[in-house]
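# heads up, no residue letters with this:
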């Protein structure tokens, strides 16, 4: 199904101005989300106790403002339907669960590889009713956070730029924006920055292949959830509380990920390179599409 995402009038006639407007709108959405989160967390802690677990829930669930901001921009400013952001109805739950399965599996594979090379050691396994019950709200919270970042970077930026210019430009711009979103994170240096850009490419290809936002949103949520609350790694430089497996890292940061987490490791980059190569083959060689094509759902 082809979708006309672009209104050919006014400033929208110029590809460069159109891209600039998309990036400005995206930046404003992140600012609004940040401001909303401040007030949201105040209201949240006026009802719930303040501790590390509740702080994680509050921070992650506050990302709903980012999703709503992007939907507002798409519907009201750009006059586009929800499926223009990748919110397709067909097989949505199945695709989302599929994304969760892929994300959890690939993150676990990365951790196992890091263990084989001595970069990660599991010190303690903790599984009890309290942790299991706490994990359920975390699944929802990570789903909100992962979906928000994907709706902005892949649903709004990638889809919009790719339809207006071409797929290659959309991938590069959306991946760069995704990397820039993490510039203030703890432990960020060149290797994690490269990894974030690589993830942007991988996530873009997943969305292009699946033609919806669900698979990549599920993948993103599961990757973060398993990284932080199953294996106790920092998630993009942020500690997120209790986990089932308590791990310690050893050796150089380029192998262990250091303070940034698994996505600061060369292991993550190499795994993503393999996945990107497979997706590129499937979409552009086997599927006979071109990077210079325009995007359609």
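Looks like it arrived, so ask away. These numbers come from a predicted model, not from an experiment.

# From here on, just use CA atoms for contacts and neighbour counts.
OK.

# List the buried residues in the helix or strand residue 144 falls within.
Using DSSP states H and E, residue 144 maps to helix 129-150. By 16 or more other C-alpha atoms under 10 Å, the buried positions in helix 129-150 come out as 134-135, 138-150.

# what's the answer for stretch 115-122, then?
Under 16+ other C-alpha under 10 Å, the buried positions of stretch 115-122 are 115, 119, 120, 121.

# contacting residues around stretch 70-79?
Contact with stretch 70-79 is made by 6-7, 25-26, 29, 80-82, 84-85, 151-152, 156, as judged by C-alpha atoms under 8 Å, 6 or more residues apart in numbering.

# ok, structure two:
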């Protein structure tokens, strides 16, 4: 789920199975959280649902005006950032850093205009952030496993040895992890930070999930080798990440999942990530021998039916179980 370079059941069913999508008032949410966390260990770093970003019933600025303002600030800052770094430096690391810095700056500005100062309102508190990122990384890697396993099981992917040393492997992995962490967190702030919160407060969580997922897919629409199935899977990934944000209140956790998926795909599995070759992992060599309909072809596993199955499994795990609740200490 990496953005490309410039050149290049029913709603009722979800409401019934996932408390995060059920229509509740803010007072009910707070009362429910107090009941569930009353017995928590005081020393645990429990995830808490984010407070409302917009005052209940507030019509000071229509929601579209707020979102347009956020987009305007983001693109204005992006133009300034691009002018500062100049041409010829559009590497994935630079682009990911640009998205992160500009999205964060735009968020801080619009939050101040809304009378907010802390980033915890969009799910980025400093307390416990490393633990949440770490668990998200583990989950992201775990979500990739079914996709790669299915592709290997049908003979679509074959792995063998390649040149390199363990030192090179470790260094490449650390570099990939750093680049992908910055890029993933930037995309999460951009799509599921301020926009998700505003949409959820005004139009409800279901609408927020659908709209931000569509935007997330559209952001990948210009990636190399993209197709209809790839965009469908990225839309499902956006739904999964948004669901995680709304259920846990943690954008750190969603960023970790996003990074973990990309790291497992691009480094551990040595496959393209959303049409982009992130790194060439030493020691292992992959050969794509099966149908692109299953393996995703040049776009990577995200463009195959194997990823569709993996995404659906991940969404069902989050929706139909008590997994990742606000009261869960991690």
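Sure, I can see it. Note that this is a predicted model, so its numbers are computed, not measured.

# circling back: which residues are contacting the helix or strand following the helix holding residue 144 of structure 1?
Remark: after helix 129-150 of structure 1, the chain's next helix or strand is helix 159-164, criterion DSSP H and E. With contacts defined as C-alpha under 8 Å, 6+ apart, helix 159-164 of structure 1 is touched by 4-6, 15, 19, 22, 84-85, 167-171, 294-296.

# Structure 2: matching residues for helix 159-164 of structure 1?
Helix 159-164 of structure 1 corresponds to residues 197-202 of structure 2 when matched by TM-score structural alignment.

# Show me where the stretch 101-250 of structure 1 has its strands.
120-125, 245-249 (DSSP state E, counting those that start in this stretch).

# Including distance to residue 94 of structure 1, could those strands go into JSON lines?
Shown next, in JSON lines, are the strands of the stretch 101-250 of structure 1 (distance: least, C-alpha to C-alpha, whole Å):
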{"stretch": "strand 120-125", "distance to residue 94 of structure 1": "31"}
{"stretch": "strand 245-249", "distance to residue 94 of structure 1": "28"}
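
# Single out the most deeply packed of the ones you listed.
strand 245-249 (a mean of 18; mean count of other C-alpha atoms under 10 Å).

# so what secondary structure elements neighbour that strand?
Using 3 or more C-alpha pairs under 8 Å, 6 or more residues apart in numbering; DSSP states H and E, the elements in contact with strand 245-249 of structure 1 are strand 120-125.

# List the buried residues of stretch 158-169 of structure 1.
158, 159, 160, 161, 162, 163, 164, 165, 166, 167, 168, 169.

# Hmm, I typed the wrong one, I wanted stretch 305-317 of structure 2.
Buried, per 16+ other C-alpha under 10 Å, within stretch 305-317 of structure 2: 305, 306, 307, 308, 310, 311, 314, 315.

# Return the distance of stretch 175-186 of structure 2 from the chain's centre.
Its chain's C-alpha centre and that of stretch 175-186 of structure 2 lie 12 Å apart, by C-alpha atoms, centre = their mean, to the nearest Å.

# hang on, I meant stretch 116-124 of structure 1
Distance, centroid of stretch 116-124 of structure 1 to centroid of chain: 26 Å (C-alpha atoms, centre = their mean).

# For that stretch, grab the matching residue range in structure 2.
Using TM-score structural alignment, stretch 116-124 of structure 1 pairs with 153-161 in structure 2.

# contacting residues around that stretch?
148, 151-152, 283-291, 294-295.

# Buried ones among the contacts of helix 159-164 of structure 1?
For those, a neighbour count by 16+ other C-alpha under 10 Å gives the buried set as 4-6, 19, 22, 84-85, 167-171, 294-296.

# coming back round to it: Serialize the buried residues of stretch 158-169 of structure 1 to CSV and add fields for distance to residue 262 of structure 1.
Output for the buried residues of stretch 158-169 of structure 1, formatted as CSV (distance: C-alpha to C-alpha, whole Å):
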residue, distance to residue 262 of structure 1
158, 25
159, 28
160, 30
161, 30
162, 30
163, 33
164, 35
165, 34
166, 31
167, 28
168, 27
169, 28
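
# From residue 273 of structure 2, how far out is the residue most central in space within structure 2?
Geometric centre of structure 2, nearest residue: residue 258, 4.1 Å, by C-alpha atoms, centre = their mean. To residue 273 of structure 2, residue 258 of structure 2 is 12 Å away according to C-alpha to C-alpha, to the nearest Å.

# do the same with residue 228 of structure 2
16 Å.

# Can you tell me which of the contacts of helix 159-164 of structure 1 is nearest residue 213 of structure 1?
residue 85 (7.1 Å; C-alpha to C-alpha).

# That closest one: what's it in contact with?
Taking C-alpha under 8 Å, 6+ apart, we find residue 85 of structure 1 in contact with 71, 74, 151, 154, 155, 156, 159, 212, 213.

# Helices of the stretch 201-330 of structure 2, residue ranges please.
205-219, 228-248, 251-263, 292-295, 305-320 (DSSP state H, counting those that start in this stretch).

# Distance to residue 279 of structure 2 for the ones you listed - can I get that in CSV?
Compiled in CSV, the helices of the stretch 201-330 of structure 2 are given as follows (distance: least, C-alpha to C-alpha, whole Å):
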stretch, distance to residue 279 of structure 2
helix 205-219, 21
helix 228-248, 20
helix 251-263, 10
helix 292-295, 19
helix 305-320, 20
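
# how about the ones you listed, which one is nearest residue 135 of structure 2?
Comparing the helices of the stretch 201-330 of structure 2 by C-alpha to C-alpha, helix 251-263 comes nearest, at 7.0 Å.
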